[in-house]
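Colleague: what's the 3D shape of this:
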Amino acid sequence: MKTIRKVLVANRGEIAVRVIDTLDAMGIESVAVYSDADVDAPHVLAAGEAVRLGPAQASLSYLDIEKVIAAAKATGADAVHPGYGFLSENQAFAAALADADIVFVGPPQESIATMGDKITARAAVTARGVPVVPGLSRPGLTDEDLVAAAPDIGFPVLIKPSAGGGGKGMHRVDDLAELPEALATARREASAAFGDDSLFLEHFVLTPRHIEVQVLADTHGNVVHLGERECSLQRRHQKVIEEAPSALLDEATRARIGQAACDAARSVGYTGAGTVEFIVSAVAPEDFFFMEMNTRLQVEHPVTELVTGLDLVEQQVRIARGEELAFGQDDVTLAGHAMEARVYAEDPAAGFLPTGGEITDLVWPAGSDRATPTRSVRIDAGVHAGSVVGSDYDPMLAKVIVHGADRDEAVYRLDEALAQTRLIGVVTNIDFCRHVLAQPAVQSADLDTELLDRLVVDYTAPIPPPEALTAAALGVLDLGTPDDLWSSALGFRIGAPSPYVSRLSVDGNHHTVTAALRSAPDARSLDADVTVSSDGQSWSAHVVVAPRPDGSIGLSADGVQQRWTVRADVDGRRWVAGNAGTWQVTPLKSLTDADADDAVGDVVSPMPGTVVAVPGVDGDTVQAGAPLVVVEAMKMEHTLRAPVDGVATVSVRVGDKVAAAALLAHVAAADENSN
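Modeller: Down below sits the predicted model:
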């Protein structure tokens, strides 16, 4: 048995907090590490000790193996838990810990090496009899090799990087003519994300569902599976909503796929917690194919915890100590149904571009408890009010997880939990998750991995109800005091109370809120007849607005009570949040928009990020649509193209850090050049 009294958590965000919670429950001391961007992050505050690694750039902090091991030695940590991402599947990290006589709460380095390379992983599981998707996979494949093999594999094909995970560098290609450009993009993305641009090809299974199986393996030869998770609700190969168990599988198939997962783990001498991912055709669920094995804890592990009652982090620590599993396969039962939604800092209505800013207010659903693995509503979060969301790390902020007696109850509870979540100051995908849950195909579990990409086409940001606009207009006002009306933001005049008119913009749509006061306001409430005009439509109600002790406001419209939270950010915008959603509201000062003709040829960055490629050449004549600059933010690439025909001026270089709305290039149109 190995001694583990203190564990350094080599990660950040929600997974670091989640690991620390279990360490606390086990009576094990915890050590956090942090970058300059995370000085007061929740995981730093949760740990017993914290060690600074370096600047925000991950390569100089969280990915620096020497610094992490030095922190473990300096604090006397017996073990290191890697979480997921960063160094969690890094063979060199596991080897360095072994050399330092520090326990790695993870699998053997040989398992990481084999399963970390999808080509060698396919070979290992094939030898064990685990079915794999038809394709071409061997070391050293060139673009020419892959292009030549594609017709025999059969279109559509899926380009996959040999290293890494999370959907980075993966591309579906339906036509041979598209393959060379897609391969070039995939190699660049794989190299940037994993430092390895090796690729291979697989046939793309039509109507695919993504099913993964959680396994636990101890050092005494025992391997069990904990059932499967349905992860088909994903876009661009990035999971959004996960659940356990899958509604697709019957008990016989569940037993077969679980056995295949255990065989995959045995093929590499695996120990610890791991996940074996399979692709399953929705029309033939009895046929499943191995995709890859993640040699770490998965983001979606909480849904397995909620249906099994097991704490997977606790199991990881016990296995790392050398303990034997306290249960066998027959002891594992799945009770009820669990679902999880990932909360991302992104704007679904703007093509899911990454967002950022300061979280000015944060409220989680009533009854949620991050620290308890078996709870009907659970929050795993890596942010708090005051956290600044930047572009240095993954855009996932938190996970909202629920448990129900069956799938229908779980869907309902997840929607309710998301409706009660208030995250103000940063645009998120919360409303999009609720939009997904409301779809008939999702409610009936008629899923496939392309469903979200189809749903995105019809998705538009929700229109704020008039109550939200009223709260945004009136909820930020300083009402003054009854004996000092001159201090009121509404002003004062003799005779009838002064009307208050506010013009607001939400997602480019203009709204006018007119409040005719019934009496002079005081610090306790505002009583007015309100009219909200939007796009020729109007809504009128008798409204009473009153502050609440928790900092929100109570808004009564014709006697119907609602609770809204309103905040103003440093740029003068307002945020309003309620059960109906969250909106960013911009006060308008004029009735006309500024003329933007002069900027028609500008190419600006849609988000903060890093320039990773500059295909445009300064001074070249280009056609509209020609790629000029490629910006990477939060592990996603965005190609910015010429808006018009003309001569390009490119003002950035590869490696430049750029802010949102920064001018990256300009295309002078033909008529502009002639002036």
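
Colleague: can we go C-alpha only for contacts and neighbour counts from here?
Modeller: OK.

Colleague: Please report how far the residue minimising distance to the centre of the chain lies from residue 353.
Modeller: Nearest to the geometric centre of the chain sits residue 396, at 3.2 Å (CA atoms, centre = their mean). Per CA to CA, to the nearest Å, residue 396 is found 13 Å from residue 353.

Colleague: and for those two, which residues touch both?
Modeller: Common neighbours of residue 396 and residue 353, counting by CA atoms under 8 Å, 6 or more residues apart in numbering, are absent.

Colleague: contacting residues for the residue nearest to the centre of the chain?
Modeller: Contacts for residue 396 (CA under 8 Å, 6+ apart) come out as 342, 343, 344, 345.

Colleague: Looks like the last one contacts residue 432 (just checking).
Modeller: What it means is residue 345. No. Residue 345 sits out of contact with residue 432 when judged by CA atoms under 8 Å, with a separation of 11.9 Å.

Colleague: So between the two, which is more surrounded?
Modeller: Ranked by neighbour count (other CA atoms under 10 Å), residue 345 and residue 432 place residue 345 first, with 26 against 21.

Colleague: Which residue, other than its chain neighbours, is closest to that one?
Modeller: In space, and not counting its chain neighbours, residue 345 is closest to residue 428: 4.7 Å by CA to CA, 6 or more residues apart in numbering.

Colleague: Repeat that for residue 128.
Modeller: Nearest non-adjacent residue to residue 128, counting by CA to CA, 6+ apart: residue 267, 6.1 Å away.

Colleague: Also residue 648?
Modeller: Spatial nearest neighbour of residue 648, excluding adjacent residues (CA to CA, 6+ apart): residue 667 at 4.4 Å.

Colleague: Would you state the helices of the stretch 251-400 of the chain in chain order?
Modeller: 251-266, 301-308, 312-321 (DSSP state H, counting those that start in this stretch).

Colleague: Just among the contacts of residue 396, which is most surrounded?
Modeller: That'd be residue 345 among the contacts of residue 396, by other CA under 10 Å, with 26 neighbours.

Colleague: Contact partners for that residue?
Modeller: 354, 355, 356, 389, 395, 396, 397, 426, 427, 428, 429.

Colleague: Out of those residues, flag the one nearest to residue 31.
Modeller: Nearest to residue 31 out of the contacts of residue 345 is residue 397 (CA to CA; 21.2 Å).

Colleague: Sequence B follows; please return its structure for comparison with A:
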Amino acid sequence: MFSTVLVANRGEIAVRVIRTLRTLGIRSVAVFSDADADARHVREADTAVRIGPAPATESYLRVDRILEAAAKSGAQAVHPGYGFLAENADFAQACADAGLTFIGPPAAAISLMGDKIRAKETVKAAGVPVVPGSSGSGLTDAELAAAAREIGTPVLLKPSAGGGGKGMRLVRDASLLAEEIAAARREARASFGDDTLLVERWIDRPRHIEIQVLADGHGHVIHLGERECSLQRRHQKIIEEAPSVLLDEATRAAMGEAAVQAARSCGYAGAGTVEFIVPGKDPSSYYFMEMNTRLQVEHPVTELITGLDLVEWQLRVAAGERLPFTQEDITLTGHAVEARICAEDPSRGFLPSGGTVLSLREPQGDGVRTDSGLSEGTEVGSLYDPMLSKVIAYGPDRATALRKLRAALAGTVTLGVPTNAGFLRRLLAHPAVVAGELDTGLVEREADGLVPDGVPDEVYEAAAAVREAALAPAQGGWTDPFSVPSGWRLGGTPAPLAHWLHAPGLEPVAHRLRGSGHTVTADRVSVTVDGIRHTFHRAGDWLGRDGDAWHVRDHDPVEASLTGAAHAGADALTAPMPGTVTVVKVSPGDQVSAGQSLLVVEAMKMEHVIAAPHAGTVTELDVTPGSTVAMDQVLAVVLPTELADAPDAPTTGAAGTASTAGPTGAAGTTGTAEPAKEAQG
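Modeller: Next up, the predicted model:
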């Protein structure tokens, strides 16, 4: 067994791997960019090595710097985690060439399974059922269109080199094939540097089920059962569970054997996952989609029902050990469900979020496990993946596991950074989820109904109580009575004080306290509204309850009106999310048309186009390519054409407030965020 292992990753997976290394008595080496100098994975490792500036392309994706760190720290092996370089065959080979053990499969297996076309042909030859589709690599547009017509619409166009849903196109109308193929090629080329496509039959309302495999370097391959991963949004998994309620024992055994054969066909070693698409109405008709040649994000649910530490077995296999158990030794006990906590704001169309973690509570124990890379004070930026942590619950049956996970999400507190924890809690209570009637489109269909409409009244009551407490006279000493907001007036009853409050993306409100007996402390607020007591976690202007969080700030209507008056009739275009401006297409003075793309903001592998809300003139442009921006920061101002032609039209000045809002509440934005061109872990 190795004495020192370098973890070539960050965040929760680095912390997770370090935990097992510590258990096995293995010295851990963390690597970090400048953005992660004080990150949790750095503090928990035995030693850490800086590998470059904040951008992943200059740090976590730099093979040479990771190899230098391994040499400097005396590491004998490298664990890649997932994301970044985990499925990079060149990295695996570079580790071997440097005399390091890559804790994963051979480079040849990574290369083979990383090419979707070659992977399908290989497993098909091994007897594994594949989705009907095109065959061969390097097909022309005409050949792809012909294959699609032969299969029959609807069909799915997929980049051979890609993953995560980037570049995928669903085509239901054969007359649109030519333009959709062209668009898919552009996206694939931009995302992966390779525009090779394949076409597959589209299966309506499919289930996404994957099989965990484990193989040693001596030819022994077993599977550890399946995981249900059908709850997805934008082709990204958000809830996973094991086992799946869809499969009976016969289908489970057949799919497991198919996964084992797929692993054998590429000479696999280590932990890996074979993914299948399964028609919900006919689970016996399962089809191979792809193989992930690494540890999966959702591996904890398999660990909980098998009792195996998958990271430990990755290490043991990489060290040359034989698997000491057979397929018959593997038993699946109980049920486990995992929820991915991401830095995103459901109330703003699930746009990436960010900020400083001001208050943190992560449940552990009693059948609940949280894998996290967070700590209080962590700065969540826009450079890396939005996943912050995973909350996993285990029970003797599915109903118990779901109930425990909902309770755990309700007890999760991450104030300072908007997350999806509350949304996931409500999703887990949806009748279809409770019944196990899942498919990959369920979340998209039901998302709107799972996002609260506005801010609950009791949240404003709690925020007003905090303001009132801050204005109350200090205990002891003399207080100027005219400075106390008591509402006192001559010859009348006290008038309740109106507190102006503002939640991002919503109009400011004037709230007068209705209840009594409210209590406010540094970390808690309790208010009574309509006879119901509500208790919130608190950190400054942030309030949290049941996994949801609200940032309710003071609002000065006078100041806001003066600021807005500086741009009478103009629209200030604001950043819909914290991120980096990657593209600027206009300059001050340019004439633009309604809906014209002006800028692109990127955050956490997502891009968002900022478009002109109307025809007009760009009178201000406050950013350049590479600018880092905060959420709601003014980026540009477009003066409407009719005002731009006026003799006294403004040309400069302080940016005002937006008068129009897109679907996310950010002025001038259009569409939804899409995966960015370059994955960063």
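
Colleague: Mind checking the TM-score on these two?
Modeller: The TM-score (TM-score structural alignment, normalised by the length of structure 1) is 0.87; 635 aligned residues with a CA RMSD of 3.0 Å.

Colleague: winner for burial among the helices of the stretch 251-400 of structure 1?
Modeller: helix 301-308 (a mean of 25; mean count of other CA atoms under 10 Å).

Colleague: Where in structure 2 does it fall?
Modeller: Residues 299-306 of structure 2 are matched to helix 301-308 of structure 1 when aligned by TM-score structural alignment.

Colleague: And the contacts of the matching stretch?
Modeller: 212, 224-227, 240-242, 308-310, 330-338, 392, 394.

Colleague: List the contacts of residue 267 of structure 2.
Modeller: Residues counted as contacts of residue 267 of structure 2 (CA under 8 Å, 6+ apart) are 106, 109.

Colleague: Out of the contacts of residue 345 of structure 1, which comes closest to residue 533 of structure 1?
Modeller: Minimum distance to residue 533 of structure 1 across the contacts of residue 345 of structure 1 is 24.7 Å, recorded for residue 427 (CA to CA).

Colleague: how much space between that closest one and residue 129 of structure 1?
Modeller: 46 Å.

Colleague: Please say which of these two ends up with more neighbours.
Modeller: residue 427 (23 against 12).

Colleague: Quick check: the aligned residue for residue 460 of structure 2 in structure 1?
Modeller: That one, residue 460 of structure 2, aligns with residue 469 by TM-score structural alignment.

Colleague: follow-up on the earlier one: the contacts of stretch 299-306 of structure 2, buried ones only, as a PyMOL selection?
Modeller: The following PyMOL line selects those of those that are buried, judged by 16 or more other CA atoms under 10 Å:
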select buried, resi 212+224+225+226+227+240+241+242+310+330+332+333+334+335+336+337+338+392+394
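
Colleague: from the contacts of stretch 299-306 of structure 2, which ones fall inside strands?
Modeller: The strands, defined by DSSP state E, take in 212, 224-227, 240-242, 335-338, 392, 394 from the contacts of stretch 299-306 of structure 2.

Colleague: Could you check how far the residue nearest to residue 297 of structure 2 when sequence neighbours are not counted is from residue 581 of structure 2?
Modeller: Counting by CA to CA, 6+ apart, the nearest residue to residue 297 of structure 2 once its immediate chain neighbours are dropped is residue 82, at 7.3 Å. Distance of residue 82 of structure 2 to residue 581 of structure 2, given as CA to CA: 27 Å.

Colleague: again, but for residue 591 of structure 2
Modeller: 21 Å.

Colleague: hmm, back to that, what helix or strand is the residue mapped onto the residue nearest to residue 297 of structure 2 from structure 1 on?
Modeller: Taking TM-score structural alignment, the alignment pairs residue 82 of structure 2 with residue 84 from structure 1. For residue 84 of structure 1, there is no helix or strand it lies in under DSSP states H and E.

Colleague: Who are the contact partners of residue 84 of structure 1?
Modeller: 11, 15, 296, 297, 298, 299.

Colleague: burial of residue 595 of structure 2, as a residue count?
Modeller: Other residues close to residue 595 of structure 2 by other CA under 10 Å number 15.

Colleague: hang on, it in a strand?
Modeller: No. Checked against DSSP: H, G, I helix; E, B strand; the rest coil, residue 595 of structure 2 lies outside a strand; its state is coil.

Colleague: Can you find the partner of residue 444 of structure 2 in structure 1?
Modeller: Looks like residue 444 of structure 2 aligns to residue 453 there (TM-score structural alignment).

Colleague: What helix or strand is that match located in?
Modeller: Short version, using DSSP H and E: residue 453 of structure 1 is in helix 451-458.

Colleague: Which of the three states applies to residue 119 of structure 1?
Modeller: Strictly by three-state DSSP, residue 119 of structure 1 counts as helix.

Colleague: For it, what is the corresponding residue in structure 2?
Modeller: That one, residue 119 of structure 1, aligns with residue 117 by TM-score structural alignment.

Colleague: State the number of residues packed around that match.
Modeller: Neighbour tally, residue 117 of structure 2, other CA under 10 Å: 24.

Colleague: surely it meets residue 139?
Modeller: No. Between residue 117 of structure 2 and residue 139 there is no contact under CA under 8 Å: 10.8 Å.

Colleague: hey, what's in contact with both of these two?
Modeller: In contact with both residue 117 of structure 2 and residue 139: residue 198, using CA under 8 Å, 6+ apart.

Colleague: The equivalent of residue 163 of structure 2 over in structure 1: neighbour count?
Modeller: Aligned by TM-score structural alignment, residue 163 of structure 2 pairs with residue 165 of structure 1. The number of residues packed around residue 165 of structure 1, counting by other CA under 10 Å, is 22.

Colleague: for the one 5 residues further on, same thing?
Modeller: Residues near residue 170 of structure 1, counting by other CA under 10 Å, number 23.

Colleague: who's more crowded, residue 591 and residue 581 of structure 2?
Modeller: More crowded of residue 591 of structure 2 and residue 581, by other CA under 10 Å: residue 581, with 22 against 17.

Colleague: any idea how far residue 39 of structure 2 is from the residue nearest to the more buried one when sequence neighbours are not counted?
Modeller: What sits nearest to residue 581 of structure 2 in space, not counting adjacent residues and going by CA to CA, 6+ apart, is residue 601, at 4.4 Å. Separation of residue 601 of structure 2 from residue 39 of structure 2 (CA to CA): 25 Å.

Colleague: which of the two has more neighbours?
Modeller: A count of neighbours by other CA under 10 Å puts residue 601 above the other of residue 601 of structure 2 and residue 39, at 26 against 21.

Colleague: For that one, what is the enclosing helix or strand?
Modeller: With DSSP H and E as criterion, residue 601 of structure 2 is part of strand 597-603.
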